[in-house]
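Engineer: just the structure for this:
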Amino acid sequence: METDDPRTPRAWQSTEQRRPADGQAARDDLGELFGRVARGDQRAFEQVYDRLSGPVYGLVLRIVRDPAQSEEVAQEVLVELWRKASHYRPERGSAFSWAMTLAHRRAVDRVRSAQAGKNREVRVTLSQREYDEVAERVHARLEQQQVRHCLGDLTELQRESITLAYYGGYTYREVSALLNVNLATVKTRMRDGLIRLRDCLGADR
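Structural biologist: Next up, the predicted model:
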């Protein structure tokens, strides 16, 4: 007769939804139960599940902290106990300790995996930030080169007037005095120079 695989959802029913087959199963030693599970005994696995699901979840929760992830890890541990029941060796310790060791290992692996994911996100964020900073510096440098190139196409008076006004912070009147040029001429030359500069930068972009 076909039996249910303990790895299916039916195997994760609560204790209240299952009835022990008989009183003998409750008296079986956990190590003996693992021996029966190794031979494919589903009822034995149900007894293992009833005994270990609570302790396994409690241990995992203390390590993982997150309840939802702890439930996932606890189920993974119980599936692993079903699959690896034949690996249990009584001479190496109690069956309970062996099961808790598997649970601890799974929980630690989950924490390490989550931390590794966070570390990758941090590295990606830092790399993106560094890339943005470099890109900004390159862009600024290119703009400076474009401005110098376009300033080179202006007349000497236009170039000097714009440099003093926009890079030196001088007023029109101060530029006029520094260059010893009529104020109206300075304003006109600067206006014409700015138009040429704008057109040059616009063409370069």
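
Engineer: please count neighbours and contacts with C-alpha atoms only from this point.
Structural biologist: Fine.

Engineer: quick check, central residue of this structure?
Structural biologist: By CA atoms, centre = their mean, the chain has its centre lying nearest to residue 121, at 3.4 Å.

Engineer: please, which helix or strand holds that one?
Structural biologist: Secondary structure assignment for residue 121, by DSSP states H and E: helix 95-151.

Engineer: what packs against the helix or strand just after that helix?
Structural biologist: Sequence order places helix 156-162 as the next helix or strand after helix 95-151, per DSSP H and E. Packed against helix 156-162, as judged by 3 or more CA pairs under 8 Å, 6 or more residues apart in numbering; DSSP states H and E, are the following elements: helix 183-204.

Engineer: this one as well, want them side by side:
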Amino acid sequence: MIGRVALGDRRAFADLYSATSAKLFGVALRVLKDRGEAEECTQEVFIRVWHAASRYQVNGLSPMTWLITIARNRAIDRLRMRKTGPAGLEEAAEIPSAGPGPEELALAASDRERIVACMGELPEDRADAIRRVYLEGETYKELALRFDVPLNTIRTWLRRGLLKLKECLTR
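Structural biologist: Next comes the predicted model:
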């Protein structure tokens, strides 16, 4: 469908919207926690898809992973815009760069049970930190305060946790 959208096929775009809008809205809602803003974000995602479909490259990742990444990036951009003042900008800069992570790969493959099982293999605080940063859009700084650990410890938790998730998901 994305290939046909790249050629300007409006019917393919409508089909793509029907097939993916609920999931992409869910991604935006988890990050933004505001239904109206998530709806606007989802609309922006589809505008971007219409204009960027020709740039989609098949590189081993599913088309759904590409769409989820666009939705997550757009939602995080909206979070960054919410934060005002120097402290807000500093926190927004610490939002991790988006790329298809293990949880997005599992969502894209509609394999929720697998990701839940793999998250269960992580220590509870590490799994909670991963959920909060990648699904709820919390910053590293917010996690460090929440878990009362240094910022570099949070970075280490997330990096190691994602590596373990990746290993588990490839088994």
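
Engineer: so after superposing, what's the score?
Structural biologist: Superposed pair, TM-score by TM-score structural alignment, normalised by the length of the second structure: 0.49. Supporting alignment: 88 aligned residues with a CA RMSD of 1.7 Å.

Engineer: thinking again about what came up before, and the residue nearest to the centre of the first structure, how far is that from residue 196 of the first structure?
Structural biologist: Counting by CA to CA, to the nearest Å, the separation of residue 121 of the first structure from residue 196 of the first structure is 47 Å.

Engineer: same for the strand or helix carrying residue 167 of the second structure, what does it pack against?
Structural biologist: According to DSSP H and E, residue 167 of the second structure maps onto helix 151-169. If you count contacts as 3+ CA pairs under 8 Å, 6+ apart, helix 151-169 of the second structure packs onto helix 102-108, helix 112-120, helix 124-134, helix 140-147.

Engineer: please work out which of the ones you listed is packed deepest.
Structural biologist: Of those, the one with the most neighbours on average (mean count of other CA atoms under 10 Å) is helix 102-108, at a mean of 21.

Engineer: ok, and what's touching that one?
Structural biologist: Residues outside helix 102-108 of the second structure that contact it (CA atoms under 8 Å, 6 or more residues apart in numbering) are 61-62, 64-65, 68-69, 112, 114-115, 162, 165-166, 169.

Engineer: report the buried members of the residues you listed.
Structural biologist: Among the contacts of helix 102-108 of the second structure, the ones that count as buried by 16 or more other CA atoms under 10 Å are 64-65, 68-69, 115, 162, 165-166, 169.

Engineer: can you redo these as TSV with distance to residue 16 of the second structure?
Structural biologist: Listed next are these as TSV, based on distance: CA to CA, whole Å:
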residue	distance to residue 16 of the second structure
64	10
65	14
68	13
69	16
115	25
162	30
165	29
166	28
169	27
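
Engineer: gap between the residue nearest to residue 162 of the second structure when sequence neighbours are not counted and residue 46 of the second structure?
Structural biologist: Using CA to CA, 6 or more residues apart in numbering and skipping the chain neighbours, the partner closest in space to residue 162 of the second structure is residue 102 (6.8 Å). As judged by CA to CA, residue 102 of the second structure and residue 46 of the second structure stand 23 Å apart.

Engineer: now the most centrally placed residue in the second structure: which helix or strand?
Structural biologist: By CA atoms, centre = their mean, the mean C-alpha position of the second structure lies nearest to residue 72, the distance being 3.7 Å. Under the criterion of DSSP H and E, residue 72 of the second structure resides in helix 63-82.

Engineer: angle of the next helix or strand after that helix against helix 63-82?
Structural biologist: Once the chain leaves helix 63-82 of the second structure, the next helix or strand it forms, by DSSP H and E, is helix 85-93. Per axes from the mean of the first three to the mean of the last three CA atoms, to 10 degrees, the angle that helix 85-93 of the second structure makes with helix 63-82 is 170 degrees.

Engineer: sounds good, over and out.
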